[in-house]
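[1] Compute the structure for the input listed below.
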Amino acid sequence: MRSTPAHRPPGGWTADDLDHLPSEGLDGEPDLFTHVELIDGALVLAAPQRRLHQRLVQGLTARLDMQAPAALTAVHRMDVKLGERTRPCPDVMVIDAEAGADMARTFYAAREVHLVVEIVSPESVERDRKLKPLRYAEAGIPHFWRVEEHDGRPVVYVYERDPATGAYTPTGIHHGHLTVQVPFPIEVDLDQLVK
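    All right, here's what the predicted structure looks like:
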């Protein structure tokens, strides 16, 4: 028997439990569990997002997908399973195109992910700056971007996983325009994303 949200399983939730959560909450709240992450066995409900956040998710997904080589594709708001008790939902990911073609998928394995992008919201600062990058690096995801807002404009902090330490190393801070060569050549006019 699967656990329900009212009955947290001993030891916490597992990544597979997320596929069996109801969409509504315990008191009938509509769509309460539609966007939930699993971090170290605990369910994290997403707070409502601002329009700026939505524009950045849509714009980055579209631009990454247009520039990605045929073997890769960009997706947004899909889970990545990092272990038995951790299954976050990054804002944007670049994954293997073969995995992205499977329309029945609810999550991707870390080995299928080449880039994770988290757009920091007021309620997600600690998770997006500290906890999630650590988990993504431990899982072997080679590239991580953190997007923050400064005076209404996006700033992208770019990281690459150091194979010697298994940790992310900062490789650049991008204001106005982002140009990187890995995981593939990418150019994005950041200011256009929010116009």
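[2] alpha carbons only for contacts and neighbour counts from here, please
    Noted.
[3] just the strands in the protein please.
    Assigned by DSSP state E, the chain shows strands spanning 36-39, 42-45, 72-76, 79-81, 92-96, 107-109, 113-119, 143-150, 153-161, 168-175, 177-180, 186-189.
[4] now these as TSV including distance to residue 58?
    Formatted as TSV, the strands of the chain follow (distance: least, C-alpha to C-alpha, whole Å):
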stretch	distance to residue 58
strand 36-39	19
strand 42-45	21
strand 72-76	8
strand 79-81	16
strand 92-96	9
strand 107-109	19
strand 113-119	11
strand 143-150	13
strand 153-161	13
strand 168-175	19
strand 177-180	16
strand 186-189	13
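[5] Any chance of CSV for those strands, columns mean neighbour count and distance to residue 8?
    What follows is the strands of the chain, written out as CSV (neighbours: other C-alpha atoms under 10 Å; distance: least, C-alpha to C-alpha, whole Å):
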stretch, mean neighbour count, distance to residue 8
strand 36-39, 22, 13
strand 42-45, 16, 9
strand 72-76, 22, 28
strand 79-81, 24, 20
strand 92-96, 24, 29
strand 107-109, 18, 22
strand 113-119, 23, 27
strand 143-150, 19, 31
strand 153-161, 21, 34
strand 168-175, 16, 33
strand 177-180, 15, 43
strand 186-189, 15, 43
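[6] Let's see this one next, to set against the first:
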Amino acid sequence: MSIEPEASEPRWAVPPEGGWTADDLDTLPNLPPHTELIDGSLVFVSPQTLFHTRAVSFFEWQLESLAPPELEVVREFTIDIDRYNRPEPDVFVIDGELLQDGNQTRFPAEAVLLAVEVVSPESRSRDRETKPVKYARATIPHYWRVENHDGRAVVYVFEREPATGVYTSTGIFHDRMKVSVPFPVDLDLTAIKPRRRRAADPE
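    Have a look, this model is predicted:
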């Protein structure tokens, strides 16, 4: 009876001394999809909720329809902050000229105008604490955090204050979100919640 060899651990299972780098995300084999790099550590995505999927799609579609033609909306794509940080915002807005190369695997964070994160249970501390600090340091002017409050979307809006280099809250939106920066946006947030099935018509 033959004995099957033990499966070897993937290369990324054991980090190198000093941690992984932004360039490693492009070279490590068989990384799970949507792996992020935070402070030299690989962060893997947990299964997403239906709310998360709907919210990400909602903001992608709405921002695409509202953004000026010189801007582009990108979904779930990594951005370079520094050598040891390469996060993947759920949605972000960037200068359209940077999308001319279809082979690129990341964008420079300093070119991002707006980053949007939809909070999941496992990403709560990253989206509320870690990422906003890093996005502000990377000079991303606007940050929106979307949370699920009893099945309804609540959006927390932040703007980077140039003098301090940190985000300042500029609004909390429940049913309707209306802002003028980075471009005019007027959204019905109730559209994110699950649609109820219509009762069958009586025969």
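[7] re earlier: any idea which of the strands of structure 1 gets closest to residue 134 of structure 1?
    Evaluated over those, closeness to residue 134 of structure 1 peaks at strand 168-175, with 7.8 Å, by C-alpha to C-alpha.
[8] with structure 1 superposed, average distance for stretch 54-62 of structure 2?
    Superposed on structure 1, stretch 54-62 of structure 2 shows a mean distance to its aligned partners of 0.6 Å (mean C-alpha distance after the TM-score superposition for structure 1).
[9] Of the strands of structure 1, which is nearest residue 11 of structure 1?
    Shortest distance between residue 11 of structure 1 and the strands of structure 1, using C-alpha to C-alpha, is found for strand 42-45: 9.4 Å.
[10] Residue 21 of structure 1 is nearest to which of the strands of structure 1?
    strand 36-39 (9.5 Å).
[11] Can you spell out which helices and strands pack onto that closest one?
    Here strand 36-39 of structure 1 touches strand 42-45, going by 3 or more C-alpha pairs under 8 Å, 6 or more residues apart in numbering; DSSP states H and E.
[12] Counting residues, which helix of structure 2 comes out longest?
    Longest helix in structure 2, counting residues (DSSP state H): helix 50-66.
[13] That one packs against which elements?
    Against helix 50-66 of structure 2 (3+ C-alpha pairs under 8 Å, 6+ apart) you get strand 71-75, strand 91-95, strand 112-118, strand 185-188.
[14] That helix: how far from the chain's middle?
    11 Å (C-alpha atoms, centre = their mean, to the nearest Å).
[15] Equivalent analysis for stretch 108-124 of structure 2, please.
    On C-alpha atoms, centre = their mean, the centre of stretch 108-124 of structure 2 falls 4 Å from that of its chain.
[16] So which residues lie in contact with it, not counting its own?
    For stretch 108-124 of structure 2, the external contacting residues (C-alpha atoms under 8 Å, 6 or more residues apart in numbering) are 46, 48-49, 52, 55-56, 79-81, 89-95, 127, 135, 138-148, 182.
[17] if you set the cut-off to 7 Å instead, what comes out?
    Outside stretch 108-124 of structure 2, the residues within contact range by C-alpha atoms under 7 Å, 6 or more residues apart in numbering are 52, 55-56, 79-81, 89-95, 127, 138-147.
[18] Repeat that for stretch 59-75 of structure 1.
    Residues outside stretch 59-75 of structure 1 that contact it (C-alpha under 7 Å, 6+ apart) are 76, 92-97, 100, 184, 186, 193.
[19] Also stretch 86-99 of structure 1?
    Contacts for stretch 86-99 of structure 1 (C-alpha under 7 Å, 6+ apart): 15, 37-41, 57, 61, 71-81, 112-119.
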